[in-house]
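Q: okay, structure incoming, though there's no sequence with it:
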């Protein structure tokens, strides 16, 4: 029997991308009291077609992945609330979360544990008159996911520094010998080793800013620099990185790396007792299948520890 002063939830799940929905499925099948809060903007929804998710040999879109997951959670009566979690506080082994629903008034929920599956935001490239190229799918963001389909094509990689050069080398050694690195005018002071890597893989480097674009259908077909040089591509990737949506965890004092990505243990626990993280908000490989694994591990650990007191409660350890 639940005590009047006990939290209303075993777990609050924040974020309804692949990780959050997978965690919700596990918690529902564990017969746990949970609530999944969905802000309505999962990055996975941008995936046009992925061919590296097991069981979907013919490919599957991000929207179909999420739709299937939501239907699956619904079979077990999982609670999904459209809205935003604006703040989380912790006191005496319990979390209190402020929620702004899409419909209805602001509410506070209390949970013994919280799983953050809030994902990350792509850093959009600074392209002329095109502020949302990645979101619109004109620039791709994951050669691990769909680079195989780009094999042998003319590929542009937008980036600079170690990250940009690293991704250009990855694409060149794995998929195509026609790769151009576009630095967007940031420039790169290449050392001898970097010049060797560029030469070894036949990578062309464009140091000038992009002045104009040619868009054909669902892709950017050409870029022109300020000096008038035209570079044509069949596929463009961004290597500008991600900004993890980790603000809620950081405000609680959770450990994170220099990008804001959360550091977790083998059970996907953060450094804050009772706070878990899964998917793109966690440091590591940003892949749907990895996010699903995170969710399974975290949800199972949450279930196994639900009857145990947290570190702040009497008898906790």
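A: Sure, I can see it. Since the structure is predicted, the reported quantities are computational estimates derived from the model, not experimental observations.

Q: from here on, just use CA atoms for contacts and neighbour counts.
A: Will do.

Q: isn't residue 109 right up against residue 101?
A: No: between residue 109 and residue 101 there is no contact under C-alpha atoms under 8 Å: 12.0 Å.

Q: state the distance from residue 46 to residue 164.
A: To residue 164, residue 46 is 22 Å away according to C-alpha to C-alpha, to the nearest Å.

Q: let's bring in a second model and compare:
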């Protein structure tokens, strides 16, 4: 990579980061994508919410297709973790692989890391569609199936109620204290079964998932949805003093600008509606804003 300052550094190589890079490269801006290889989208076995793919496509295939576009545009991509980000005379200085790199603007597309349930085989279960994290994405395919929702009541109740619109057999497995009488009442009215299960463990059984309780009881499900929260990977921005929510989501304006001049947030790092289409929209808005903020290019 050239030693000259980049127009834009993009941190994160999921759908949001790659889309921003495609836009900026086509604007003829110098851009580099640095990716730590932990894209949440890469775990998606098949998404049916991406327009134009009638039978859906996997997250890994989507990333591969977008990466091929970046190859055609000769965009630099680095497999590394950005370990530090600070202000600099040219905008920002970021560090990875033991070296410092300068950029006029930075887009954070680092996403989130889901908190997984107590399930040793969780990764294989995700790949096989037994463990699912996004009912907005795939509840349609889960219609009519025995569905479990695992997590603290305040996180899991809304997801269980949403899934009740697709299946008559929905059980909320509450891993925290029963601290919401209104929520449990609403669950009962909607026909969602409720089990207090603080010492729950999940394991594969036949073609589904078995929930094992501390008292020896078990329950069988076709699909389980965790609702246990996530870590928002916004630390680079928070160190700079960027405004954020209590959960760590970055606060941005309608152009995806954070409270730090020149620093942008897109995708899951700014909103808990974790959708590829939302990531694409954020990326397009941020890239256009960045292009217009930089010195004009003349052919």
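A: Cool, the structure landed. What you see is a predicted model, and the numbers here were worked out from it, not measured in a lab.

Q: one step back: more neighbours: which of residue 46 and residue 164 of the first structure?
A: residue 164 (20 against 17; other C-alpha atoms under 10 Å).

Q: ok, for residue 267 of the second structure, nearest residue in space, not its chain neighbours?
A: Excluding its sequence neighbours, the residue lying closest to residue 267 of the second structure (C-alpha to C-alpha, 6 or more residues apart in numbering) is residue 279, at 4.3 Å.

Q: can you pull the contacts of the equivalent of the one you found over in the first structure?
A: By TM-score structural alignment, residue 279 of the second structure lines up with residue 291 in the first structure. By C-alpha atoms under 8 Å, 6 or more residues apart in numbering, the contact set of residue 291 of the first structure is 18, 19, 278, 279, 280.

Q: please apply the same query to residue 132 of the first structure.
A: Per C-alpha under 8 Å, 6+ apart, neighbours of residue 132 of the first structure: residue 124.

Q: skip the chain neighbours and tell me the closest residue to the counterpart of residue 258 of the second structure in the first structure.
A: When the first structure is aligned by TM-score structural alignment, residue 258 of the second structure is paired with residue 270. The shortest distance from residue 270 of the first structure to any non-neighbouring residue, by C-alpha to C-alpha, 6+ apart, is to residue 264 (4.6 Å).

Q: and for residue 184 of the first structure?
A: Using C-alpha to C-alpha, 6+ apart and skipping the chain neighbours, the partner closest in space to residue 184 of the first structure is residue 209 (4.3 Å).

Q: neighbours around that neighbour, how many?
A: Using other C-alpha under 10 Å, residue 209 of the first structure is surrounded by 20 other residues.

Q: please point out which parts of whatever helix or strand the match of residue 279 of the second structure lives in sit buried.
A: In the assignment (DSSP states H and E), residue 291 of the first structure maps to helix 288-305. For helix 288-305 of the first structure, burial by neighbour count (16 or more other C-alpha atoms under 10 Å) applies to 288-300, 302-303.

Q: mean deviation of it from the second structure?
A: For helix 288-305 of the first structure, the mean deviation from the second structure after alignment is 0.5 Å (mean C-alpha distance after the TM-score superposition for the first structure).

Q: residue 202 of the first structure in helix, strand or coil?
A: coil (DSSP: H, G, I helix; E, B strand; the rest coil).

Q: tell me who's in contact with it.
A: 172, 177, 178, 179.

Q: aligned to it, what sits in the second structure?
A: So residue 202 of the first structure corresponds to residue 191, using TM-score structural alignment.

Q: for residue 56 of the first structure, same thing?
A: Matched to the second structure by TM-score structural alignment, residue 56 of the first structure sits across from residue 53.

Q: what's residue 87 of the first structure in contact with, if anything?
A: Listed by C-alpha under 8 Å, 6+ apart, the contact set of residue 87 of the first structure reads 97, 98, 99, 248.
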